[in-house]
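Chemist: here you go, sequence then predicted model.
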Amino acid sequence: MEAFKPLAFEVRYMLESALSSNYIVEYDLTAEVAEILCALEPLKASMILERIIWNHQRIWNLKDYLSMQAAKLKIPTKPRIAPDQCVYLRKVIVTPTTIHLQPPTIETSNRIIRKYLNVKDFFLRVEFSDEGRSRVWSKGSASNENTAIYNRIFAGLTRGIKIGNRTYEFLSFSASQLRENSAWFYCPEGGNPTIE
């Protein structure tokens, strides 16, 4: 919807996160909701949306909820600061049928993230799982049991993952991430980090 395009990426991300978790429905994404979100400072808007997710709260009237929360949050909001050797990063869980966007969480930083800390918001941790959010196991047989998830993994690795106005592309994985069915993705708009 055109009305949501002016929103800052972090707000659009949290909006899509609440949608992917079914705490809000697309029907509620009206021009009035976009207007309320655009009027708020991005940090405040994303914190309100993040609260919906952390509280596992289904919102039946998004417009009224946002208006009420915006009025409550009159105090200035401050960005969160992660402990040493940690960063707040976004994580996405890809299943055969959907993509679940997780709110930013504290992750232990690695050498690459520390080197490119100024563009950390362009990194994305991606985990591939089945619908029950269990790890995907290869049985080493000719079974077609996991074909849907394998196709989804292949599509994500080759075409990237689109979130808002960004497309995240496969960057790398470590041995431990490979065991966990996860990988790092990066949006090239943030510059060009290279893996050494």
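Modeler: Right, received. Where do you want to start? On a predicted model such as this, the values are computed, not experimentally measured, just so you know. Numbers count the residues shown, from 1 in each chain.
Chemist: CA atoms for contacts and neighbours, from now on please.
Modeler: Noted.
Chemist: this structure: helices as residue ranges?
Modeler: Here the chain has its helices, by DSSP state H, at 9-20, 31-39, 42-54, 62-72, 111-115, 147-159, 175-179.
Chemist: save the ones you listed as TSV, and put in distance to residue 100 and mean neighbour count too.
Modeler: Formatted as TSV, the helices of the chain follow (distance: least, Cα to Cα, whole Å; neighbours: other Cα atoms under 10 Å):
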stretch	distance to residue 100	mean neighbour count
helix 9-20	5	22
helix 31-39	22	17
helix 42-54	12	19
helix 62-72	20	15
helix 111-115	23	14
helix 147-159	13	15
helix 175-179	18	12
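Chemist: so for residue 102, which of the ones you listed sits nearest?
Modeler: helix 9-20 (6.1 Å; Cα to Cα).
Chemist: got a list of what residue 170 touches?
Modeler: The contact partners of residue 170, taken as Cα atoms under 8 Å, 6 or more residues apart in numbering, are 156-158, 160, 183-186.
Chemist: give me that answer again for 6 Å
Modeler: Counting by Cα atoms under 6 Å, 6 or more residues apart in numbering, residue 170 makes contact with 157, 185.
Chemist: structure two is appended below for comparative analysis:
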Amino acid sequence: MKFKPSNKKTRLRVVRGERIVQALEEEATYDKLRQNIQVGFPNTQKRQHATGEVNVTNIQYVPVAGGLQVKSLSRSNGHDYNQVIVFSDVPHNDDGEGATFMGTDGQEHTIEPISLQGSRVKVNCGCLDFHYRFAMQNYSDDALQGAKPPLYQRKTTTRPPANPAQVSGVCKHIIKLVDTLRQQGLIR
């Protein structure tokens, strides 16, 4: 049952409140982004199946208010790409129990391992797969870390669009980074 307010000012608050609730219900988690690529690209032989060729190096942990930003450099097929993942609502443990990392601030931090199902994420990668397939859709779904990408104008109509299902998602570099964080115990 929807509440029908009588005056315009109250109606605006209710609509704004409904939009906030809708946005919270549709939060982008890593699990949702990963699931989207399987739904949107069911026949791919790359991306989630090609993470073995990705080498993640130079991981930096940047503690942010209420969260954790992870920056990394990955190498695949002779090219280097930068990734960023920002996890929201990361509980810090002052008692020393949990996963420990050295932050870019020079301090050792302890957190509860991050749940990929419950923690909201924003991601970005410098690879072309991410840029052309996911950046704009991730921006629309509030799952892109960074500025809005420029609008892409297709140059040909003889090939299918890069993201025909218009799903937000992640590339193989972000998948490999998350796998690495899982091995380190920062993610459960």
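Modeler: Ah, there it is. If you're wondering where the values come from, they're calculated on a predicted model, not measured in any experiment.
Chemist: and the TM-score between these chains?
Modeler: The TM-score (TM-score structural alignment, normalised by the length of the second structure) is 0.22; 80 aligned residues with a Cα RMSD of 6.1 Å.
Chemist: re the thing from before, turn the helices of the first structure into a markdown table, columns for distance to residue 90 of the first structure.
Modeler: Formatted as a markdown table, the helices of the first structure follow (distance: least, Cα to Cα, whole Å):
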| stretch | distance to residue 90 of the first structure |
| --- | --- |
| helix 9-20 | 9 |
| helix 31-39 | 20 |
| helix 42-54 | 12 |
| helix 62-72 | 23 |
| helix 111-115 | 13 |
| helix 147-159 | 16 |
| helix 175-179 | 16 |
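Chemist: which of those sits closest to residue 91 of the first structure?
Modeler: Of all the helices of the first structure, helix 9-20 comes closest under Cα to Cα, at 10.2 Å.
Chemist: so which of the helices of the first structure is nearest residue 166 of the first structure?
Modeler: Using Cα to Cα, the nearest of the helices of the first structure to residue 166 of the first structure is helix 9-20, at 8.3 Å.
Chemist: what's that closest one packed up against?
Modeler: helix 42-54 (3 or more Cα pairs under 6 Å, 6 or more residues apart in numbering; DSSP states H and E).
Chemist: the helix it packs on to helix 31-39, inter-axis angle?
Modeler: 120 degrees (axes from the mean of the first three to the mean of the last three Cα atoms, to 10 degrees).
Chemist: hmm, who's touching helix 42-54 of the first structure?
Modeler: Contacts of helix 42-54 of the first structure (Cα under 6 Å, 6+ apart): 11, 14, 37.
Chemist: dump the residue contacts of the first one.
Modeler: Residues near residue 11 of the first structure by Cα under 6 Å, 6+ apart: residue 46.
Chemist: residue 63 of the first structure and residue 70 of the first structure, how far apart?
Modeler: 11 Å (Cα to Cα, to the nearest Å).
Chemist: with residue 93 of the first structure instead?
Modeler: Distance, residue 93 of the first structure to residue 70 of the first structure, using Cα to Cα: 29 Å.
Chemist: ok, now residue 154 of the first structure?
Modeler: Residue 154 of the first structure is 41 Å from residue 70 of the first structure, by Cα to Cα.
Chemist: with residue 33 of the first structure instead?
Modeler: Residue 33 of the first structure is 12 Å from residue 70 of the first structure, by Cα to Cα.
Chemist: ok, residue 47 of the first structure next?
Modeler: For residue 47 of the first structure relative to residue 70 of the first structure (Cα to Cα), the value is 10 Å.
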